[in-house]
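I would like to see how this sequence folds:
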Amino acid sequence: MDLKKVLIIEDEKSISDIIKFNLIKEGFEVETSYDGKDGLNKAETLNPDLILLDVMLPMLDGFQVCKKVRQTSSVPILMLTAKEEEVDKVLGLELGADDYITKPFGMRELVARIKANIRRTDLIDKLKKEPSNIKDFGTLAIDLNRYEVRKNDLPLELTLREFELLKYLAERENKVFSREQLLEEVWGYEYYGDIRTVDVTVRRLREKLEDDSSDPKYIMTKRGIGYYFRRP
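This is a model prediction of the structure:
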């Protein structure tokens, strides 16, 4: 069986080395890079199964790398952020990162996050081989098996997290879920981030789904509670 490949883009060699050591011990193939420019090049040429991406990097910072990778690839991106910099977490998610973990972090948690994100991608690859299973909402069509969304018959480019959130809500029309419930159900493990993760993902989804994201027709807010999907 082919080993799963993780690309670590982290300029602090001591941190990179200890992550690499632990991931190899867990059965991963690991590539490393110490600056954003080289990391972007390796992301484009090595076809990793997951990218572990630090925010603060020389040459290109993590945000720039994330944005450029997302233009051509849906590879899971797990960002490393400084504990006190909440804005880093939100911006990373805005740019298409799938997940983040704050420094300092426990190696067990990091490995669990990496495995969870790769398992999710493997499941989607398997589902994409299944027959279509389309939920039709008029101008919006969601293929639940193939992880594809079309609006007015044109494909929409969603990240994995965006699609999973949309799928979860669309399969449960008109049922309201709190942010905490969505973190637990959609993100799929005990989540150590804050609930703004859900707000950011909803905002990104609305920008792609809605004619006017400030006046949504699909993903609705229940003030003081959370979100729900409504058939227009």
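
drop to CA atoms for contacts and neighbour counts, all remaining ones
Fine.

residue 164: which element?
Following DSSP states H and E, one finds residue 164 within helix 160-170.

which strands and helices lie in contact with that helix?
helix 179-186, helix 196-209, strand 226-229 (3 or more CA pairs under 8 Å, 6 or more residues apart in numbering; DSSP states H and E).

what do you get if the cut-off is 10 Å, keeping everything else the same?
Packing partners of helix 160-170 (3 or more CA pairs under 10 Å, 6 or more residues apart in numbering; DSSP states H and E): helix 107-127, strand 134-137, strand 140-143, strand 148-151, helix 179-186, helix 196-209, strand 219-222, strand 226-229.

the ones you listed into TSV, with extra columns for mean neighbour count?
What follows is these, written out as TSV (neighbours: other CA atoms under 10 Å):
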stretch	mean neighbour count
helix 107-127	15
strand 134-137	14
strand 140-143	19
strand 148-151	18
helix 179-186	16
helix 196-209	19
strand 219-222	18
strand 226-229	20
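
save those as JSON lines, and put in distance to residue 19 too.
Output for the helices and strands packed on helix 160-170, formatted as JSON lines (distance: least, CA to CA, whole Å):
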{"stretch": "helix 107-127", "distance to residue 19": "7"}
{"stretch": "strand 134-137", "distance to residue 19": "41"}
{"stretch": "strand 140-143", "distance to residue 19": "37"}
{"stretch": "strand 148-151", "distance to residue 19": "34"}
{"stretch": "helix 179-186", "distance to residue 19": "26"}
{"stretch": "helix 196-209", "distance to residue 19": "25"}
{"stretch": "strand 219-222", "distance to residue 19": "38"}
{"stretch": "strand 226-229", "distance to residue 19": "36"}
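
and the gap between residue 65 and residue 80?
13 Å (CA to CA, to the nearest Å).

to compare with the earlier structure, here is another sequence to fold:
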Amino acid sequence: MSKSTSQVKHILLIDDDKEFAELLTEYLACENIKVTACLDGASGLAKAFDDCFDLILLDVMMPVLNGFEVLKALGGNHKIPILMLTARGDDNDKILGLELGADDYLAKPFKHRELLARINAIFRRIAIVKNQNTTAINEPTEQLIINQVRINQATREIFCQNKLLELTGTEYLVLVYMLKHHGKILSKAEISEQVLQRKLSPYDRTVDVHVGNVRRKLLAIDPIDKIKTVRGAGYVFLQGEQ
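All right, here's what the predicted structure looks like:
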């Protein structure tokens, strides 16, 4: 396996399985990815506030603080993407993790190549955001305002009725994509491929939960729902009064 010539990425792994952490560190080093491992939730949480990481891999079942408690402590509006590692593919664990602010999840046991594919999908997402920010800085007057929701891509901020929305990185990308395609039905498969950078899997509720989180945060500011669910088809961000 050859090393990539691209810039080294840095991952924070929070998992109490020491053998797994050592194996993963060795495997990802071959992919030009550095791993800093913490073997309990408390030490992992302390590290998670550092700005030096590109991604956090967070296990659910851990001593001191479990993965859900770490997510709650981070507050659900973090900018570093979080990939949850859930035991036995428990759907309740997956949904709860996403609702608490995780960006994606992967059920144990998994193959290293499968984890690498998820990691690379998240890195592609990060690259999209950086490209959008560069474009916005070069064109600072370009702002999109739809149905009282305003994007400032130069600062990577979204406002509803001039109040700042506290979003995770993935929620930000989901809402930006919906705003840019307002009035159009967007299928879950399209949102997954264009925003999550991976194909939608059967029974995968990741898109549903992210859209639900965005809708809930919008409704907390404006009680008029801006996102319509089209049963069997997807979601529409409503244009509002013209």
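
how big's the offset between the helix holding residue 164 of structure 1 and structure 2?
Helix 160-170 of structure 1, aligned to structure 2 and superposed, deviates on average by 1.6 Å (mean CA distance after the TM-score superposition for structure 1).

now do that helix: which range of structure 2 does it align onto?
Per TM-score structural alignment, the counterpart of helix 160-170 of structure 1 in structure 2 is residues 169-179.

spatially central residue for structure 2, please.
Closest residue to the average C-alpha location of structure 2: residue 103 at 2.8 Å, with CA atoms, centre = their mean.

list the contacts for residue 187 of structure 2?
Counting by CA atoms under 10 Å, 6 or more residues apart in numbering, residue 187 of structure 2 touches 193, 207, 230, 232-236.

among these, which two are most distant?
193 and 230 (18.8 Å; CA to CA).

what helix or strand is residue 101 of structure 1 on?
Using DSSP H and E, residue 101 of structure 1 falls in strand 99-103.

what sits up against that strand?
52-54, 76-86, 88-90, 92-93, 109-110, 113-114, 117, 161, 187, 191-193, 197.

change it to 7 Å
77-83, 89 (CA atoms under 7 Å, 6 or more residues apart in numbering).

which of these fall in strands?
Those of the contacts of strand 99-103 of structure 1 mapping onto strands are 77-82, per DSSP state E.

any chance of the residues you listed in CSV with neighbour count and distance to residue 202 of structure 1 as columns?
Below are these laid out as CSV (neighbours: other CA atoms under 10 Å; distance: CA to CA, whole Å):
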residue, neighbour count, distance to residue 202 of structure 1
77, 24, 18
78, 24, 19
79, 24, 19
80, 25, 22
81, 22, 21
82, 16, 24
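
run a quick neighbour tally on the alignment partner in structure 2 of residue 188 of structure 1.
Residue pairing (TM-score structural alignment): residue 188 of structure 1 is matched to residue 197 of structure 2. Number of residues near residue 197 of structure 2 (other CA atoms under 10 Å) recorded here: 18.

ok, now how distant is the residue lying closest to residue 197 of structure 2 once chain neighbours are set aside from residue 237 of structure 2?
Closest residue to residue 197 of structure 2 apart from its sequence neighbours, by CA to CA, 6 or more residues apart in numbering: residue 121 at 5.2 Å. Residue 121 of structure 2 sits at a distance of 25 Å from residue 237 of structure 2 (criterion: CA to CA).

same check, this time on residue 78 of structure 2
Applying CA to CA to residue 78 of structure 2 and residue 237 of structure 2 gives a distance of 24 Å.

before we move on, what about residue 31 of structure 2?
Counting by CA to CA, the separation of residue 31 of structure 2 from residue 237 of structure 2 is 38 Å.

same check, this time on residue 19 of structure 2
Residue 19 of structure 2 is 46 Å from residue 237 of structure 2, by CA to CA.

alignment lookup: residue 48 of structure 2 to structure 1.
Aligned partner of residue 48 of structure 2 by TM-score structural alignment: residue 43.

do residue 132 of structure 2 as well
So residue 132 of structure 2 corresponds to residue 127, using TM-score structural alignment.

can you tell me the closest non-neighbouring residue to its match?
Per CA to CA, 6+ apart, closest to residue 127 of structure 1 is residue 145, 5.2 Å.

with residue 178 of structure 2 instead?
residue 237 (5.8 Å).

which position in structure 1 aligns with the one you found?
Using TM-score structural alignment, residue 237 of structure 2 pairs with residue 229 in structure 1.

against residue 9 of structure 2, how distant is the nearest residue to residue 147 of structure 2 once chain neighbours are set aside?
Take residue 147 of structure 2 and drop its neighbours on the chain: the residue closest to it by CA to CA, 6+ apart is residue 240, 4.8 Å away. Residue 240 of structure 2 sits 41 Å away from residue 9 of structure 2, going by CA to CA.

so which of these two has more stuff around it?
Comparing residue 240 of structure 2 with residue 9 by other CA under 10 Å, the one with more neighbours is residue 9, at 17 against 13.

so that one touches residue 54, yeah?
Yes. In terms of CA atoms under 7 Å, residue 9 of structure 2 counts as a neighbour of residue 54; the distance is 6.3 Å.

so what sits against both of the two?
Between them, residue 9 of structure 2 and residue 54 share no contacting residue, judged by CA under 7 Å, 6+ apart.

how about the contacts of residue 187 of structure 2 in CSV, adding distance to residue 43 of structure 2?
Output for the contacts of residue 187 of structure 2, formatted as CSV (distance: CA to CA, whole Å):
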residue, distance to residue 43 of structure 2
193, 34
207, 30
230, 43
232, 43
233, 43
234, 40
235, 39
236, 41
